[in-house]
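Peer 1: Okay, sequence plus prediction incoming.
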Amino acid sequence: MVEQTSDDLNLDAIFQALAHPIRRELLEQLAGGPESVSELADPHDVSLAAVSKHLQVLKDAGLIEVEKDGRVRRCHLNAAPLSAAFGWLTRYRVFWEDRFDALANHLEEEDQ
């Protein structure tokens, strides 16, 4: 049995959070600055409760922070966890670039 480290679990949560198009759109909205839950929900054709559930997934992954100011919940983007996902993806990007370069070299050698 393969044991997962806390880093692996973080990556799982991050990629799960990024897997849904509404959650990606919410992150893009928050890249422009903090917004209330109702402001985040406005452009989406889903209920406020559904947006709240999406925000909870983002919060659990560490991608947003939510502060309560009276009756208003204001969300802030926390992009730091995305660096772990970017690092993981970059490692595989380098791997595939190397494989494609090797394939190109092999094909060039066959042509000669």
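Peer 2: Arrived safely, thanks for sending.
Peer 1: From here on, just use CA atoms for contacts and neighbour counts.
Peer 2: Will do.
Peer 1: spatially speaking, which residue is in the middle of the protein?
Peer 2: With distances taken as C-alpha atoms, centre = their mean, residue 18 lies nearest the centre of the chain, 3.8 Å away.
Peer 1: try this one next to it:
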Amino acid sequence: MPAAAPDLDQLFAALADPTRRAILTMLLEDDMAVSDVAAPFAMSLAAISKHLGILADAGLISQERRGRLRWCKLEPGSLRAATTWMQGFGQFDPIDLDDFERFLEAEFADPASSL
């Protein structure tokens, strides 16, 4: 039986933070040690570890020990549920609000003013 998909609320909450999105972008390149993930950020290693924990809990990354270091790996498949949910909204054509406004004006135009 496959592992349960992460909760969409938890997934989107993890993605809501710009630091966590930046971490995911960094991990697109390759697996990274936690210390390397933390290097570009002006925050403590403990703060980065909390961000990584949130990403791991949402299933967006996995972490493993390699010797004395903890490594982080992007788990791109974890976005599948969110992608599927968002694609459901793609079935609607975008609305041109200017055309819609002209339609409404034509529909509700005073018939007496056109005489």
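Peer 2: In hand now; what should we look at? Keep in mind that what you see is a predicted model, and the values were worked out from it rather than measured.
Peer 1: hmm, back to that, map the residue nearest to the centre of structure 1 across to structure 2 for me.
Peer 2: Here residue 18 of structure 1 is matched to residue 15 in structure 2, going by TM-score structural alignment.
Peer 1: one step back: how about the secondary structure of the nearest residue to the residue nearest to the centre of structure 1 once chain neighbours are set aside?
Peer 2: Leaving aside its chain neighbours, residue 18 of structure 1 sits nearest to residue 24 (5.7 Å; criterion: C-alpha to C-alpha, 6 or more residues apart in numbering). Following DSSP: H, G, I helix; E, B strand; the rest coil, the label given to residue 24 of structure 1 is helix.
Peer 1: just to revisit the earlier point, how much space between the residue nearest to the centre of structure 1 and residue 56 of structure 1?
Peer 2: The spacing between residue 18 of structure 1 and residue 56 of structure 1, counted by C-alpha to C-alpha, to the nearest Å, is 13 Å.
Peer 1: Surely the match of residue 18 of structure 1 and residue 22 touch.
Peer 2: No: with contact defined as C-alpha atoms under 8 Å, residue 15 of structure 2 does not count as touching residue 22 (9.7 Å).
Peer 1: For residue 51 of structure 1, grab the count of nearby residues.
Peer 2: 21 (other C-alpha atoms under 10 Å).
Peer 1: burial measure for residue 107 of structure 2, as a count.
Peer 2: Under the neighbour criterion other C-alpha under 10 Å, residue 107 of structure 2 is assigned a count of 10.
Peer 1: Would you mind listing the residues in contact with the equivalent of residue 41 of structure 1 over in structure 2?
Peer 2: Using TM-score structural alignment, the equivalent of residue 41 of structure 1 in structure 2 is residue 38. If you count contacts by C-alpha atoms under 8 Å, 6 or more residues apart in numbering, residue 38 of structure 2 has them with 44-45, 48.
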